[in-house]
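> structure for this input, please:
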Amino acid sequence: MKIFKFGGASVKDAEGVKNIASVLKTVGYENTLVIVSAMGKTTNAMELVIRNYFENRAELQSALQDVKKFHNQILLDLFDNERHPVFEHVKNLFTELGTFLKVNKSPDYNFVYDQTIGYGELLSTTIISYYLNEIGLKNNWLDVRTFIKTDNYYRRANINWGTTQTKISKDFDINILNITQGFLGSDTNNFTTTLGREGSDYTAAIFAYCLNASSVTIWKDVPGVLNADPRYFENAKLLNQISYREAIELAFYGASVIHPKTLQPLQRKEIPLYVKSFLNPLADGTIVSKGKALEPETPCFIVKKNQILISLSSLDFSYIVEENISEIFSLLHLYKMKVDLIQNSAISFSVCLEDTYNNLEKLLQHLKAKFNVIFHKNVNLYTIRHFSEDVITTLEKDKTVLLKQLTQQTVQIVAT
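Sure, this is the predicted structure:
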C-alpha cells in the first residue's frame, strides 16, 4: 500500500487536477491511497467566510460566493457537460455548508471553524475523484471523518488511535485506488474536527501507520526538502536524505515542508517518507528514513514569522522559581498558546509564542497581575540547525536581535 498526499498548490486549478492524473499514470496507482488538501488558497478563503460569519454578516454571502465561483470555474474547465453529476454533488456540498451557517446556534468560534473549514477538502476530493473516474482512473471516494476519530479539541484535535486503527482495519479496501481528504477527522458525536493547519501530511502518516504502508510520498511544488525556504533565503539546497530524528527536529522548529506530528508514526514502523515534486515526478526528491542525519551535511534555516516575544520578571525582583514557572505554563496552556522558545534566568523568563486562538490580551492581563511584562509583537524567530559562527553573523546582519539561544546543534534568534 502506498500513500500519496497532494497539497493545495498541486490542485490550485484545472491544470493541477490534470497533473495529478499525469503523476498517477507516471508512477503507478495500484494499491494507492491519495490524500488531497483544499484547492489553492481555499482554506484562507474559508477562514474569511468564518470571520465574516462572526464579525461581518453583511459580507458573508460575498465571501461564500467567491469560494463557489473559484470551484465552479475549475469544474467548467474539467467537464464539458454541465449536466455531469459532479456539478450537482458540488452544489449539494455548498447547500450543506449554507444550511449549517444558518441553523448553527453555537457561539464557539473553534467549533464553527472546524464544521466549516473542511468543506475545502470535501470539495477538492469530490471534484478530483469524479475527474479521475471520467478519464478512466477508477477510484473510490472516502469520507475521512468515518475513519479518523479524535477528541473534541477543535482546530488541533488529538487522534484516538485505537478507534481509528479499528475503523481503518475493518472498513478500508486496500486493493483499489482510494481518494480522501487530509486535515479532517471527527469526534465521538461525529462533529468534524481538524488536525491543525497543514495537517494533511499527518493524515497521510495516520493511514500509513494503520495500513502498514510501504511508503508515504508528499507531492510538493519544490524538488524535495530544502535546507531553507527559498522565499526568505537565497541559494537553498536540496537535501537528498534526512534521518527520522533530524526531520523531527526540523519539523519541531517549524520547517514548513513537513507537519510536526507526521514523523512519529512513520518512525515507529520505519515507513519511509518521500518528498517529491509533482512537476518532475520521476526525480529522486528527498527521502526521510533511518540512516545518516543529513545528506549533504549543511546548515538548515527555518523562519517563523508573526511571533510574539513576552519577557517576564517578578514585581519584587525575587527569583523566578519552580512555582512561578509552573503558574506561567498553566496560563500558556489555559490560553492555548503555541510555545516555540523558552529562556529563563534568575529573575526573568522569556517565551516566544504563537497566538493561534487570539487570546493574547487575556494572557497579558493575567500575567500583569503577578509579573512585570514586556512584549513585542510581529517578531521573527530564526532557527539554524548545524550552524557555524559565520552563518550566525550573516543572519544577524541588519537585524535587531531581541533574544538568542544556543545549544550544541541549534541556535535560535528572535529578531525584528
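> all contacts plus neighbour counts: C-alpha atoms, from now on.
Noted.
> can you tell me the helix or strand for the residue of the chain most remote from its centre?
Going by C-alpha atoms, centre = their mean, the residue of the chain most distant from its centre is D316, 42.2 Å out. For D316, there is no enclosing helix or strand under DSSP states H and E.
> am I right that V23 sits in a helix?
Yes - V23: assigned to a helix according to DSSP: H, G, I helix; E, B strand; the rest coil.
> and for it, nearest residue in space, chain neighbours not counted?
P281 (6.3 Å; C-alpha to C-alpha, 6 or more residues apart in numbering).
> for that neighbour, grab the count of nearby residues.
P281: 17 surrounding residues under other C-alpha atoms under 10 Å.
> dump the residue contacts of it.
Residues near P281 by C-alpha atoms under 8 Å, 6 or more residues apart in numbering: 23, 26-27.
> second input sequence below; structure requested for side-by-side comparison:
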Amino acid sequence: MKVLKFGGSSLSTPATIRQVGKILLASRRREPLIVVVSAFEGVTNRLLDCARLAERADPAFEEAFKHIARRHRDAVTQLIKQGRARVRDEVDALLAELHSTLEGIHLLRHCPVRALDMTASFGERLSAFIVSAYLNQKYPAAFVDARDFLVTDDQFTHANVIFKRTNPRARKLFAKLTKRHRGRVIPIVTGFIGATEDGQTTTIGRNGSDYSAAIVGAAVNASVIEIWTDVDGVLSADPRVVPSAFVLPQMTYEEAMELSYFGAKVLHSATIAPAVARRIPILIKNTFNPNAPGTLISTRSVDDGKLAKGITSVGDLALLTLRGPGMVGVPGVAERLFRTLAARKVNVVLISQASSEHTICFGIRNIDTSRAVDAIRHEFQFEFHEQSMQVDVKSDQAILAVVGEGMKGRPGVAGKVFDSLGRQNINISAIAQGASERNISCVIDTADQVRALNAIHQGFFETRKRLALVVIGVGNVGSAVLRQLHQQRDYLLSKGFDVTVVGLANSKRFVADAKGVNLGAWEFALQSSPDRMDPATLAERIAEMELTNAALVDCTVGPSIVDAYPAFIEANLHIITPNKWANALPWRRYATLMELLERRQKYFLF
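You can find the predicted model right below:
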C-alpha cells in the first residue's frame, strides 16, 4: 500500500485533474493506493477571505462565494460524463452548506475560529468528492472524509492530532473499504481537516494536506508516501534565486527537515514527522513531469562526494544581542531570557553564544522585535538599571543555512562558506553550528541574501566557473572581444568556464540581460534596444542582477566611462580595460578609486 498526496497546484484546472487521474490509474497497477488531496489551487485562501468579508458584513462575500461555486460546478461539467446530475446535486449540497455557514457568520458579525475551520474544510471536501467522482468513471474510487477517522483536540485552525485514536480508526476504515470493494478501490481522502471526539470540524494547520498524507501513511504502514507537486523534486537551492539549482535525487530525513526549517518550500518539517517516526520513505514527484525520478527522502545517506546537500535561507528576521558584564559567570541568564521570550510567544529561530558568556545572540521575526525587547527589559530590569546588561537590535537580517550529511567530520567546510561570502564582501553577523555538523547557519543582511546564496551554491556545487561580463565600447577592440567570446564559447565551457555577456553598450544604447546577450546577433540587439546609453543607469541595471563574479570590460578611449567606475565597482564588478584614463586621474581621485577597489575586493586589470 502506498499513499499519494496531490497539492493545490496539481488540482488547479480540469486539465490538471485529468493528469492526476492518469497518474493514479498507472500507479494502481503496481500497488494499492490511498490518495490524499488538497483543495483546488487558491480555494482555501478564497474561503478564508469569504469568512472575513462576511464577518465585516461586506456584501462582497456573496460574489466571492459565487466565484468558488462557479469554479467547482464548471469542474463537474468538464470532468463528469457518467452520473453528472447526481454529482452536481452532491456538490450543490456542499455549496449550500458552505453558504449557510457564511450566512451565519454574516448575521452574527463574528467569525469564531470554529466557524473559520468549518468554512476552510469545504475546499478539501469539494475537491476530494469531485476527484473521486471523476476517477470513478474509469476505476472504482471512494470519497473518504478524513473527519471520520482523524481525531484532534479543539485547538481550531491548528489542531493537534490524537494519534492513539486516529491510527486504529484509520486502519479500520481503510480495511473495511478495501474488503467491501474486494481490493479494487482507490480511496480519495480529504487533506487538511479532522474532527474532535464530539464531531466538531478542525483543521491541522497550513501544509496540512502533507501532514494528512503522513498521518495516513503511518497509520496503514505504507511502503512509500508520494508528494506530488509542481516541481521535479527538492532542489539544491531556490531556483527563482539561484538559476543553477538542480534536483537532489536522494536525501535523509534529517537533511530534509533542516532544509525545510530554513525556508525550503517543498516540505514542512513538522508535517512529515509521522512518516519519519515509522521510517516510511517519502518521494517528491512532479505532476506535470511524472517521468522525472523525483527526490527520495529516507534513512539512507548516499555519499555522492559533495560536502553539502542544499542551501536555503529565510529572511525578514531581526538579530538581537543581549550583552554585558552582568552575564559573565551568572547561572540561569539564558534560561531567564528564553523563558520570558516563550511567555510572550516569540519564536527563536537561531541562537549563538560565545564561550566568554558576554553575549547571547538570537534571531527572531522582525514583527516580534518590539515585543521581545519589552520582554527582555522587563525580565532584566535590575541589570538594565545597573547598566550591567543591554540589548542591541539589528533588523532586516536573513539566515542562510548550508545543510548536508557529507559535512560531518570534513575539515574546511565552514571555511569554504566563509570564504565564499568574504569574496563577495558579505559581512556575517552571527554563526551557529550544531554538534551534528549537519548544518552551518550564518546571519547576514537581507540585502545580501540573493548574492550570498549564489556565491555559496557556486562554491559547493558548480564545477564550472561562471563569469558575467559587461562590455562597453564595440569598436575595433570591443567587437573583437565579442567575436572571440562567441567563437570560443564551447572551448571555454570544455575547460570549465561559463562566460556570458550580460551587458553591452555603445555610445548611444545599451542592452542588459541577466540570461546573457546573444553574441551571434549582438549588433541587432543594440540597434533595437530602447535603452539609451547612460553609464549610471546601466550600472543600476547590472546591480539589480546581484552578480557574484562579474567584470566591466571598458573598451572605450575617453574618460566618460571611467567616471562611472565607482558605480560599477559598487555593483560588484571587477574592472578590465585598455583605457588609460583611470591611471591618469588626479591623485586624489585615483587614490579614492583604488581604496574602493580594495574595500570591495575587486581587481583593476589594465
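> superposed, what's their TM-score?
Here the TM-score for the pair of chains, by TM-score structural alignment, normalised by the length of the first structure, is 0.85; 411 aligned residues with a C-alpha RMSD of 3.3 Å.
> still on that earlier bit, of the contacts of P281 of the first structure, which are reproduced in the second structure?
Retained in the second structure (both residues aligned by TM-score structural alignment, their matches' C-alpha atoms under 8 Å) from the contacts of P281 of the first structure: V23.
> now that we have the contacts of P281 of the first structure, which of them are buried?
Using 16 or more other C-alpha atoms under 10 Å as the burial test, these include V23 as buried.
> in CSV: the contacts of P281 of the first structure, plus distance to A213 of the first structure.
Conversion of those to CSV gives the following (distance: C-alpha to C-alpha, whole Å):
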residue, distance to A213 of the first structure
V23, 19
T26, 20
V27, 16
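> which of the contacts of P281 of the first structure sits closest to L402 of the first structure?
Comparing the contacts of P281 of the first structure against L402 of the first structure with C-alpha to C-alpha places V23 closest, at 46.0 Å.
> and the closest one, what pairs with it in the second structure?
Using TM-score structural alignment as the criterion, V23 of the first structure maps onto I23 of the second structure.
> what of H259 of the first structure?
Aligned against the second structure - with TM-score structural alignment as the criterion - H259 of the first structure pairs with H268.
> any idea how far that match lies from S209 of the second structure?
As defined by C-alpha to C-alpha, to the nearest Å, H268 of the second structure lies at a distance of 11 Å from S209 of the second structure.
> between the two, which has more neighbouring residues?
In this view H268 of the second structure and S209 are compared by other C-alpha under 10 Å, and S209 has more residues nearby, 28 against 22.
> can you tell me the closest non-neighbouring residue to the residue nearest the centre of the first structure?
With distances taken as C-alpha atoms, centre = their mean, the residue of the first structure nearest its centroid is E198 (1.4 Å). Spatially, and ignoring its direct neighbours in sequence, E198 of the first structure is nearest to H259 (6.4 Å; C-alpha to C-alpha, 6+ apart).
> I215 of the second structure now?
P274 (5.8 Å).
> how about L101 of the first structure?
Using C-alpha to C-alpha, 6+ apart, the closest residue to L101 of the first structure is Y53 (7.7 Å).
> give me the number of residues near the spatially closest residue to A505 of the second structure that is not a sequence neighbour?
With C-alpha to C-alpha, 6+ apart as the criterion, A505 of the second structure has its nearest non-adjacent residue at 4.7 Å, and that residue is I472. Using other C-alpha under 10 Å, I472 of the second structure has 22 other residues around it.
> measure the match of V23 of the first structure to A414 of the second structure for me?
Note on I23 of the second structure: its distance to A414 of the second structure, by C-alpha to C-alpha, is 43 Å.
> just give me the match in the first structure for H72 of the second structure.
For H72 of the second structure, the aligned position in the first structure is H71, judged by TM-score structural alignment.
> part of a helix, is its match?
Yes - H71 of the first structure: assigned to a helix according to three-state DSSP.
> which residues does it contact?
H71 of the first structure touches L123, counting by C-alpha under 8 Å, 6+ apart.
> cool, and S186 of the first structure?
S186 of the first structure makes contact with 145-146, 148-152, 192-194, according to C-alpha under 8 Å, 6+ apart.
> what's the most distant pair in the residues you listed?
T146 and N152 (15.0 Å).
> ok so, going back, which single one of the contacts of P281 of the first structure is nearest to N359 of the first structure?
Relative to N359 of the first structure, the closest of these is V23; by C-alpha to C-alpha it sits at 42.9 Å.
> correct me if wrong: the closest one contacts F278.
Yes - between V23 of the first structure and F278 there is a contact under C-alpha atoms under 8 Å: 6.8 Å.
> the stretch 151-300 of the first structure: helices as residue ranges?
With DSSP state H, counting those that start in this stretch as the criterion, the stretch 151-300 of the first structure has helices at 161-171, 200-211, 244-252, 263-268.
> which one of these lies closest to L334 of the first structure?
Nearest to L334 of the first structure, of all the helices of the stretch 151-300 of the first structure, is helix 244-252, at 21.4 Å by C-alpha to C-alpha.
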